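S.K.: Generate a structure from the sequence data that follows.
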Amino acid sequence: MIAERVALRQRLDRATDKLESPVAVVDLTAFDANAAALTARAAGKPIRVASKSVRVRALLERVVRRDGWAGVMAYTLPEAIWLVRQGVSDDVLVGYPTADRTALAELAADPALAAAVTVMVDSVEHLDFIDSVIAPQHRPELRICLELDASWRPVGPVHVGVRRSPVHTAGQAGKIARQLVARPGFTLVGMMAYEAHIAGVGDLPPGQALRGRVIRQMQRLSYPELLERRSAAVRAVREHAELEFVNGGGTGSVAATAADESVTEVAAGSGLFGPTLFDAYRAWRPTPAAFFGLSVVRRPAPGIATVLGGGWIASGQTGPSRQPMPWLPEGLKYKTDEGAGEVQTPLIGPAAEHLRPGDRVWFRHAKAGELCEHVNEVHLVDGDTATPTPTYRGEGYAFLG
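M.R.: Sure thing, here's the model as predicted:
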């Protein structure tokens, strides 16, 4: 492992030695290996790539061309429209409800777009909002997907998982499906249930053995309940609509979700980059593929090397797990009283003593696609060569930022 990391550092340094910091890279060998591993874990079910975890058009195009991958799960409607117009995919599911009037009007004005994009809903109020933008008699029918809440409610008010859809039971799903299909101007084509408490929570958090045991017990108890409830909900909805797809899962649950007979496709994206949050998963850990490099700019004291920048903090519950990880050279860590800073980041540890101004330190981001909100381009590393390609930001788009 140590030798592999030394070789990786040497290769990244050679590929980017003429580039200035900060520099973001994606190792194509690791990226492709992760894509192949996810395909194997999906066991024949197609994978819809979650674009928010990539945010580089060229890499989305690269993965959707692979066998076993089909379609995109976008995170905003404007992004979905852009991806279709750019020819990335003609099958884009928007993973979250939209309140973007401009994008809805654009979608409704173009029959080809309306046939390629599926909008997420979880209430009749979403349909009311869309109708307020453009009435059903003035647009083609819009494709909609119903989101089922996948969280676990073991007893009373206890809620384990993220707060997403209000549709939790099979009865609720059947009732709203009946209401959705009765509305003119819409076609119910899909269902989605994202088990965030399983797919998005690592069960082996470093240095937290007790918490890890609690998470594993929670996941062991909650997943059978979800399988039964999701299957019942799909059956209830199919009484009212011919569903084209039922989507579930994420990188952290691809194999388990693919085994659910009620699911027709799984979603994944973060596993392509292999960010640090996925180091805490026992079932499968992707190979780190995405990195950003910062330059050492001073040595304020023996045993300390300071890089310029570094405070690329990930979203979610704040804490050490949301900081980027100094990865190469091995043996670096943050000063506890400073952490990753906006303009400077002091690093300590055995490797710090050997760093000099101008040397490069490679970091891994805690989450996948958020890395690309900090740079206009990533360099795709193939062997010892690096080819620049724009991120969403580099193409002039910040769909959420």
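S.K.: use CA for all of it now, contacts and neighbours both
M.R.: Fine.
S.K.: who's in contact with stretch 233-253?
M.R.: For stretch 233-253, the external contacting residues (CA atoms under 8 Å, 6 or more residues apart in numbering) are 38, 148, 169-171, 173-174, 177-178, 181, 188-196, 198-202, 257, 262-271, 278, 281, 283-284.
S.K.: Another sequence for comparison is provided below:
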Amino acid sequence: MTRAEASMLPTPMAEPALRDGEAYYRRLLRVVEGQRLPLALVDLDRLETNAQALQLRSGRLPIRLGTKSIRCVEILRHVQAMSAQFRGLFCYSAREAAWLHQQGFDDLLVGYPTLEADDFAAAARAVRSGATLTLMIDEADQALALAQAARTLGVRFRVALDLDMSSDLPGLWFGVRRSPLRDAQAALAVAACIREQAGALQLVGAMGYEAQLAGLQDRAPGSPLRNQLLRALKRHSQRELGRRRRQIVQALREAGHDIGLVNGGGTGSLEATAADTCITEATAGSGLYSPTLFDHFGHFHHLPAAFFALPVVRRPAPGLATCTGGGYIASGPAGADRLPSPFLPSGMRLLGDEGAGEVQTPVKLPPGFTPGLGAPLFFRHAKAGEMMERFDRLLLFRGDQAVATTPTYRGQGQNFF
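M.R.: Okay, here's the model as predicted:
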């Protein structure tokens, strides 16, 4: 990343160097000229730069694109066409995976369990039409429900085990509450259940997602002690979970299970994932758009590539502007870091007593800047794919030229939960 590119970032460190940011703001103004607002847009040049950075960071590993973080068929196609290293999709819903197969995709790994009959039916239709589709489970009762559905629907489902990769430290659970499969004994018990359902289920792989490495920023401004503690916890957790993941995979293979797929990783942990010799592929997606929750990692930085533009519709007082829409709050623990971030022009900020609203969002303007009514202000979302749930279409651009408009999942009428 060049110094000029770094100066565009909406962080306190970038504030002294506004000229490059303002040049990008003028470019964005030309891109959205004449477009209906609010509008979501993606910079294809930056997206491709980020994709190449993900490739470098993942090293030897193929990258399975995380659809939850993208939610746009055209972007999925575009990135996969860049390199054969982008191989397969990591889906968040079985119905989503089946629908993506209809759009021409294959090698579909569903990262979350399901017990819904219509999800089973959609997955079965995709399998019957030739899809390589793998479903995720983490306990025997899920396996039994899936096996019963497979027999009813006349298919055999490929399955993978979701291994828990959190670190259980004295007085601290470092990670997410995801799966009960924390050791080889637990994984072997579920694998044995799958083997008993051999006509309906086939165990083909395992996933060990190190969420605490992939998703926690460790260089957040103003939090030096927390950052130091997080980096120490991450180092400890990486060593511990790496050993545990290798032990579980080895035990499964020694028990005669054909574990050909071992998935791990996320945008924030690609280097750690690639260092684990049992891993066969990494998942990444958020790094393509690079939302604000990925601004402050110590070992990498991608370029913000996805934005949304809101029109100014009110000027309630000098130094203030109110925009239409904008209350696009990210999931996770409630806090200021889940709010959308004013991006350009540099120096805008949300009001502490209002934040971002469902139908209007007021902002404090930078000194000397007074936008006209209807003028666009640009924001970034805290997470990647969640922004796409708010917009039917994406404007794709290069330089200062719009090159295409493409639908999001929402624009194609798809809502999987």
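S.K.: related to what we said a few turns ago, in helices, which of the contacts of stretch 233-253 of structure 1 appear?
M.R.: Within the contacts of stretch 233-253 of structure 1, residues falling in helices by DSSP state H are 38, 170-171, 173-174, 177-178, 181, 196, 198-199, 257, 270-271.
S.K.: tell me the contacts of the residue opposite W99 of structure 2 in structure 1 once aligned?
M.R.: For W99 of structure 2, the aligned residue in structure 1 is W82 (criterion: TM-score structural alignment). W82 of structure 1 is in contact with no residue at all, counting by CA under 8 Å, 6+ apart.
S.K.: what's the following helix or strand after the strand or helix carrying W82 of structure 1?
M.R.: In the assignment (DSSP states H and E), W82 of structure 1 maps to helix 77-85. Once the chain leaves helix 77-85 of structure 1, the next helix or strand it forms, by DSSP H and E, is strand 92-94.
S.K.: what's the matching range in structure 2 for the helix or strand following that following strand?
M.R.: Once strand 92-94 of structure 1 ends, the next helix or strand along the chain (criterion: DSSP H and E) is helix 101-108. On structure 2, the counterpart of helix 101-108 of structure 1 by TM-score structural alignment is residues 117-124.
S.K.: Distance from that stretch to the middle of the chain?
M.R.: From the chain centre to the centre of stretch 117-124 of structure 2 is a distance of 24 Å (CA atoms, centre = their mean, to the nearest Å).
S.K.: can you list the residues that contact that stretch?
M.R.: Residues from elsewhere that reach stretch 117-124 of structure 2, judged by CA under 8 Å, 6+ apart: 93-95, 97-98, 114, 133, 146, 149-150, 153-155, 157.
S.K.: Repeat that for stretch 64-78 of structure 1.
M.R.: 39, 44-52, 63, 80, 88-96, 98, 100, 103-104, 119, 267, 399-400.
S.K.: Helices of structure 1, residue ranges please.
M.R.: So, for structure 1 - with DSSP H - the helices run 2-15, 28-42, 57-64, 77-85, 101-108, 111-116, 124-133, 170-182, 196-199, 209-238, 254-258, 270-273.
S.K.: just checking, what packs against the last one?
M.R.: Other helices and strands packing on helix 270-273 of structure 1, by 3 or more CA pairs under 8 Å, 6 or more residues apart in numbering; DSSP states H and E, are helix 28-42.
S.K.: Off-centre distance for the helix it packs on?
M.R.: How far helix 28-42 of structure 1 lies from its chain's middle: 15 Å, per CA atoms, centre = their mean.
S.K.: What span of structure 2 is it aligned with?
M.R.: Using TM-score structural alignment, helix 28-42 of structure 1 pairs with 44-58 in structure 2.
S.K.: The aligned partner of H78 of structure 2 in structure 1 and F31 of structure 1: what is the separation?
M.R.: Counting by TM-score structural alignment, H78 of structure 2 lines up with R62 in structure 1. For R62 of structure 1, the distance to F31 of structure 1 equals 10 Å [CA to CA, to the nearest Å].
S.K.: Those two: who's more crowded?
M.R.: F31 (24 against 13; other CA atoms under 10 Å).
S.K.: any idea how far A170 of structure 1 is from A236 of structure 1?
M.R.: Taken as CA to CA, the span from A236 of structure 1 to A170 of structure 1 is 6 Å.
S.K.: my guess is V159 of structure 2 meets L203, correct?
M.R.: Yes - judged on CA atoms under 8 Å, V159 of structure 2 makes contact with L203 at a distance of 5.0 Å.
S.K.: buried residues in the longest strand seen in structure 1?
M.R.: In structure 1, taking DSSP state E as the definition, the longest strand is strand 290-301. For strand 290-301 of structure 1, a neighbour-count test (16 or more other CA atoms under 10 Å) marks A290, F291, F292, G293, L294, S295, V296, V297, R298, R299 as buried.
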